[in-house]
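*Asks:* Quick one, structure for this:
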Amino acid sequence: MKYVLSRLSFLLLSLWVAVSVNFVLPRLMPGNPAILMLGRYKGQLTSRALHALELQFGITHQPLWHQYLTYIINLLHGNLGLSLTYYPVPVSQIIAQSLPWTLGLVGTATIISMIIGTAVGVYLAWNHGKTWDNVLPTMAMFTMALPYFWLALVLLYFLAYVLHWFPLAHAYSTGLSPSWTWSFVGNVVDHALLPALTIVVSSVGGWMIGMRNNMIQTLGEDYITFAEAKGVNHWRLMFQYAARNAILPSLTSFAMSMGFVVGGALLTETVFSYPGMGYQLLVAVENEDYPLMQGLFLMIALAVLLANFFVEILYGKLDPRARQGQGGAS
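*Replies:* Sure thing, here's the model as predicted:
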């Protein structure tokens, strides 16, 4: 229990730091969202209109500590401000609309990549030195070296534009209205296949090589040799003894990957015009939409912290040594 409480304390502290940094950074930038909005009207708005915009964007001339308290209260109520790009749509509404698309596409593709890469890595390590162990890592290094955006563009051109196997862009066909019907869900899956394939092809090699190397190192440990000498079952030795310990470093990488899933696959979502978080982040940067950027960064930080918290708890379950010095297992 002490181990869990220590990890939870670190999570809360890190979350407070992330929230505070997210509060300070926009206030170090020149100008404010209201002035940027005023610039879009080429100075045609009056000072009273500017003051009204400042109130809408939550800009006050109160002391900094008062602004900080207001900011925390607004966060607790889910108020992330108004977007400049989609004014007067709230940032929270934009995130709520974009997040499911990113989780569905990038999250699913990341999980598939991790599962396939880890399984193949275990197989290659167990059959170290054989034909597939010489071929697949070389192919993985080649796919990992390919520029991410270039791979997406090549697949989009040949598979979608030339062969017409997949749609060219967007999350679903123009003219359809989102609904929980089989026709709409099938259309969404059809549009997501090619972007997901791009993510899987470009990332599965890293999972495979990482797991293979960890597994080979683990197979050389004395306890593996001892278990093999005792006649432990082949499958039990491979998965329960070797793979269980070899996968621990991959869990940390997986936690980071799942955390950054919220940020979206920026290049993939841009190439395929997919309406996820990464695409919204690009739009926010291009339009100097500080409130939207601030909300997106906060969501990414929160996702990374939560993902690391849960993987540390899982890490402690799989490897009791991780709990040493934290009060032991409860």
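*Asks:* okay, CA-based contacts and neighbour counts for the rest of this
*Replies:* OK.
*Asks:* Distance of Val188 relative to Ala109?
*Replies:* Note on Val188: its distance to Ala109, by Cα to Cα, to the nearest Å, is 14 Å.
*Asks:* the more surrounded of the two?
*Replies:* Set Val188 next to Ala109 and count neighbours by other Cα atoms under 10 Å: Ala109 wins out with 24 against 18.
*Asks:* Check the offset of the helix or strand harbouring the more buried one from the chain's centre.
*Replies:* Taking DSSP states H and E as the definition, Ala109 sits inside helix 108-126. Relative to the chain's own centre, helix 108-126 is displaced by 18 Å; criterion: Cα atoms, centre = their mean, to the nearest Å.
*Asks:* Kindly report the same for stretch 256-265.
*Replies:* The chain centre lies 1 Å from the centre of stretch 256-265; the measure is Cα atoms, centre = their mean.
*Asks:* for stretch 277-288, same thing?
*Replies:* For stretch 277-288, the distance to the chain centre is 16 Å (Cα atoms, centre = their mean).
*Asks:* next one: stretch 187-198
*Replies:* Put simply, stretch 187-198 sits 18 Å off its chain's centre (Cα atoms, centre = their mean).
*Asks:* quick one: contacts of it?
*Replies:* 105-106, 108-109, 151-152, 155-156, 166-173, 268-269, 272 (Cα atoms under 8 Å, 6 or more residues apart in numbering).
*Asks:* Second chain to compare with the first, below:
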Amino acid sequence: MNYVINRVIYLLAVFVIAVSGIFVLVNNMPGDPAYGLAVSIAQQRNMQIEQALEIARSMMGIDPDESLLTRYGKFMSNLLKGNLGYSAFYNTSVNDIISKSLPWTIFVISLATLLSFVVGIFLGALAAQKRGTVIEWIISTVSSIIQAIPPFILAVLILFVFSVTLRLLPLGGAYPVDVEPSFSFEFIYKMFLHALGPMLATAIPQMASWTLAMRGNTSQVMEEDFIRFAEIRGLRDSVIAKKYIRNNAVLPLVASLAIGVGYMLGGHTLVESIFNYPGIGFYFGKAIAVRDFGLLTGLFTLIVIGVIAATFIADFVYSLIDPRVKLK
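*Replies:* Coordinates of the predicted model:
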């Protein structure tokens, strides 16, 4: 119980430090956070930009003469109430944007995480068990090359080859505009097809990372004394590989899984923007492009919460699958 309390306190401290850093960074960016909304108001009401700025600041609750410390206090107060801010560009709360975009991102990241982890673990173990062979060389070389490719570059390649050239995947969106959302097979199939591009662009680099990590862990475990003892006992290679090598080699990667999820959540921005997929990353890219400071701060905060939550969960999962680790 003491471990849980200490861990919660530690993660809360990390959260406060991270969110405070995000707030200071975003609020010191050049430009006026109300300017985007002011331009829209000026166009709609045919008024001067100075007047529109006053209206926009009033709508967003911004006082230009207010100190950074006062704004920080209001931000943290709203955050404790579950309010992540206001988007000037979309003229709505950040919570509303997250509520409609987060499910799409979770859908893609869940598929990408499952695919990359399972396939990466299998290929990494295979490469280690085939040391010194052509199979290991191919898996290791291809994985090293793929790992060096940024996800957004891979997204452009996938979009060009499979969407533009071969026309196998849609060009963008979460589902076709002419298909009504439902639990029908047609809608689910179309939804999966639209998610396939961003999912592959996110999963493939991560798959390469898991492959190389698993190969290194497996090679290390194969040199342990208990593996030699199992061989002396006359156990079959398949039993040793499944029960002794793979199970022990995959354990350290479970803790890294939370970091992988956080990387996907944060690095998914340009991928969703390229595929015009309406997830968190799409709105993140839009917030940067139009300097929507409120939306940017709220989405940054969401990513921090996601990474911290994944880390907290990983601690318990690791203790459950590894009997040598106890929560104290």
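*Asks:* So which bit of structure 2 is the helix holding Ala109 of structure 1 matched to?
*Replies:* Aligned by TM-score structural alignment, helix 108-126 of structure 1 corresponds to residues 111-129 of structure 2.
*Asks:* Report the buried residues of the matching stretch.
*Replies:* 111-113, 115-117, 119-129 (16 or more other Cα atoms under 10 Å).
*Asks:* Give me the mean distance between that stretch and structure 1.
*Replies:* Mean deviation of stretch 111-129 of structure 2 relative to structure 1 after superposition (mean Cα distance after the TM-score superposition for structure 1): 1.3 Å.
*Asks:* Mind giving me the ChimeraX command for buried ones among the contacts of stretch 187-198 of structure 1?
*Replies:* Command for ChimeraX that selects the buried part of the contacts of stretch 187-198 of structure 1, burial taken from 16+ other Cα under 10 Å:
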select :105,106,108,109,151,152,155,156,166,167,168,169,170,171,172,268,269,272
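*Asks:* Just the contacts of stretch 187-198 of structure 1: which are in strands?
*Replies:* In strands, defined here by DSSP state E, there are no members of those.
*Asks:* got the contact list for Ala171 of structure 2?
*Replies:* Rather than Ala, residue 171 of structure 2 is Leu. Applying Cα under 8 Å, 6+ apart to Leu171 of structure 2 gives the contacts Leu159, Ser163, Val164, Phe275, Asn276.
*Asks:* Swap in 7 Å and give it another go.
*Replies:* By Cα atoms under 7 Å, 6 or more residues apart in numbering, the contact set of Leu171 of structure 2 is Leu159, Ser163, Phe275.
*Asks:* and the first one, what pairs with it in structure 1?
*Replies:* Matched across to structure 1, Leu159 of structure 2 falls on Leu156, judged by TM-score structural alignment.
*Asks:* Val283 of structure 1 versus that match, what's the distance?
*Replies:* 22 Å.
*Asks:* Have a look at how far, on average, the host helix or strand of Glu186 of structure 2 is from structure 1.
*Replies:* Using DSSP H and E, Glu186 of structure 2 falls within helix 185-221. Helix 185-221 of structure 2: mean distance to aligned residues in structure 1 after superposition is 1.8 Å, counting by mean Cα distance after the TM-score superposition for structure 1.
*Asks:* can you name the residues of structure 1 that that helix overlays?
*Replies:* With TM-score structural alignment applied, helix 185-221 of structure 2 matches the range 182-218 in structure 1.
*Asks:* re earlier: in CSV: the contacts of Leu171 of structure 2, plus distance to Glu223 of structure 2.
*Replies:* Putting the contacts of Leu171 of structure 2 into CSV (distance: Cα to Cα, whole Å) gives the following:
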residue, distance to Glu223 of structure 2
Leu159, 43
Ser163, 46
Phe275, 45
